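Asks: Got a predicted structure plus its sequence, pasted below:
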Amino acid sequence: MNYWFLCKVSYNKELEDGTVKKLKDTYLTDAMTLTDAEARMYEEVGNTIQGEFDVSAANRMNFIDVFTYPNTQYYFRCKVRYVTIDEKKGKEKETKNLILIGANDLKDAYDRLTNELKTMLVPYEIIEIVKTPILEVFRYRSPDERIGARNLRPLEEGEGQE
């Protein structure tokens, strides 16, 4: 079972005027352990950040679902409340869950979340939508998938044909 980890990556970036600024970016990854999450950050972010960087924090998050969409600018943390009936005890049970959704603005996040939840059989209430500093979500890939992706290259003309 994988868990979601919120990871902060610190690094120095040289600006156009020659000054160096310390930056801290936030990412979300799913991993088996805290150590795995940190290793995944070095693997994934190492391809985009030039120079040295450090995974300065990694915290487990309780997202029940993460919805990503192509070409979105932001990620929003959504809190959803719903009430179910415990049939054995005959009492109502309130549940609050966190969902992360990629969207371009608050209205887009609300619309996408509503669309994703339309198949729920119990009534729900969206009680909070908050923009997060998350820049990107890295979903788990098996070691075979990671190695395969690195070894992919375009076929030369006539290659692979018998």
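Replies: Done, it's in. Numbers count the residues shown, from 1 in each chain.

Asks: For the rest of this, base every contact and every neighbour count on C-alpha atoms.
Replies: Will do.

Asks: Who are the contact partners of the residue nearest the centre of the chain?
Replies: In the chain, the centroid-proximal residue (C-alpha atoms, centre = their mean) is Val137; its distance is 3.0 Å. Neighbouring residues of Val137 by C-alpha atoms under 8 Å, 6 or more residues apart in numbering: 27-29, 68.

Asks: residues of stretch 91-103 that come out buried?
Replies: Residues of stretch 91-103 classed as buried: 98-103 (neighbour count, 16 or more other C-alpha atoms under 10 Å).

Asks: second one coming, line it up with the first:
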Amino acid sequence: MAQWIEVRARYDKMMENGSVKKVTEPYLADALSCTEAEARVTEELQPFISGDFRISSVVTTKIAEIFWDETGDKFYKVKINFITLDEKTATEKKTASYILVQASSFKEAYDNFIDGMRGTMADYEIEAITETKLVEVYKAKLSTDNG
């Protein structure tokens, strides 16, 4: 099963003022393995890199879903708690889940999240919405190859 894997790339980046600065930037890739995610990010960045380049870390995330908005230039991580009732003890049980929301602002992230959850039958509460430092998120490449 594919999962969202964060890959941190360290490389020499050309800044807007023309100077070159060593940066470490996080990317997210939909992949079956850490190896596949690392290869995907490396492939995507290759045309833009000159000089030193290395992958500094690769970690799996707990992101369950992504709500896309192509007009958004940032990614926000929303931590929600699904609320269920334990019928034996009659107590509420909260199960945390993480959803990534693409948006241009905090308010837009909230609105996009609410739109994405519309129609959900489960009870939930938003625990936190935080802006991430993700530079880009790469969806899985769908194979059109039948052979």
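Replies: Cool, got the structure. The structure displayed is predicted, hence computed values, not measured ones.

Asks: Mind checking the TM-score on these two?
Replies: For this chain pair, the superposition-based TM-score is 0.86 by TM-score structural alignment, normalised by the length of structure 2; 145 aligned residues with a C-alpha RMSD of 2.2 Å.

Asks: re the thing from before, how do the contacts of Val137 of structure 1 look in structure 2, which are kept?
Replies: Contacts conserved in structure 2 for those, counting by both residues aligned by TM-score structural alignment, their matches' C-alpha atoms under 8 Å: 27-29.

Asks: that older thread, how far apart are the one helix or strand the residue nearest to the centre of structure 1 maps to and its match in structure 2?
Replies: For Val137 of structure 1, the host element (DSSP states H and E) is strand 134-138. Its matched residues in structure 2 lie on average 0.7 Å from strand 134-138 of structure 1 after superposition (mean C-alpha distance after the TM-score superposition for structure 1).

Asks: would you say Ala39 of structure 1 is within a strand?
Replies: No: read with DSSP: H, G, I helix; E, B strand; the rest coil, Ala39 of structure 1 is helix and lies in no strand.

Asks: What separation is there between it and Pro143 of structure 1?
Replies: 12 Å (C-alpha to C-alpha, to the nearest Å).

Asks: Comparing those two, which shows the higher neighbour count?
Replies: Per other C-alpha atoms under 10 Å, whichever of Ala39 of structure 1 and Pro143 has more neighbours is Ala39, with 13 against 9.

Asks: Buried residues, stretch 34-54 of structure 2. List them.
Replies: 34, 37-38, 40-42, 53.

Asks: nope, stretch 16-35 of structure 2 is what I was after
Replies: 24-31, 33-34.

Asks: quick one: terminal-to-terminal distance for that stretch?
Replies: By C-alpha to C-alpha, one end of stretch 16-35 of structure 2 lies 32 Å from the other end.

Asks: Can you give the contact residues for it?
Replies: Residues outside stretch 16-35 of structure 2 that contact it (C-alpha under 8 Å, 6+ apart): 1-15, 37, 40-41, 56, 58-60, 133-140.

Asks: Report the buried members of those.
Replies: Neighbour-count burial (16+ other C-alpha under 10 Å) is assigned, among those, to 3-13, 37, 40-41, 58, 60, 134, 137-138.

Asks: what about the strands in structure 2?
Replies: Per DSSP state E, structure 2 has strands spanning 3-14, 20-31, 53-60, 63-67, 74-86, 91-103, 123-131, 136-138. These are given in chain order.

Asks: Same list, those strands, but as a markdown table with distance to Asp111 of structure 2 please.
Replies: Below are the strands of structure 2 laid out as a markdown table (distance: least, C-alpha to C-alpha, whole Å):
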| stretch | distance to Asp111 of structure 2 |
| --- | --- |
| strand 3-14 | 23 |
| strand 20-31 | 22 |
| strand 53-60 | 27 |
| strand 63-67 | 11 |
| strand 74-86 | 12 |
| strand 91-103 | 9 |
| strand 123-131 | 12 |
| strand 136-138 | 20 |
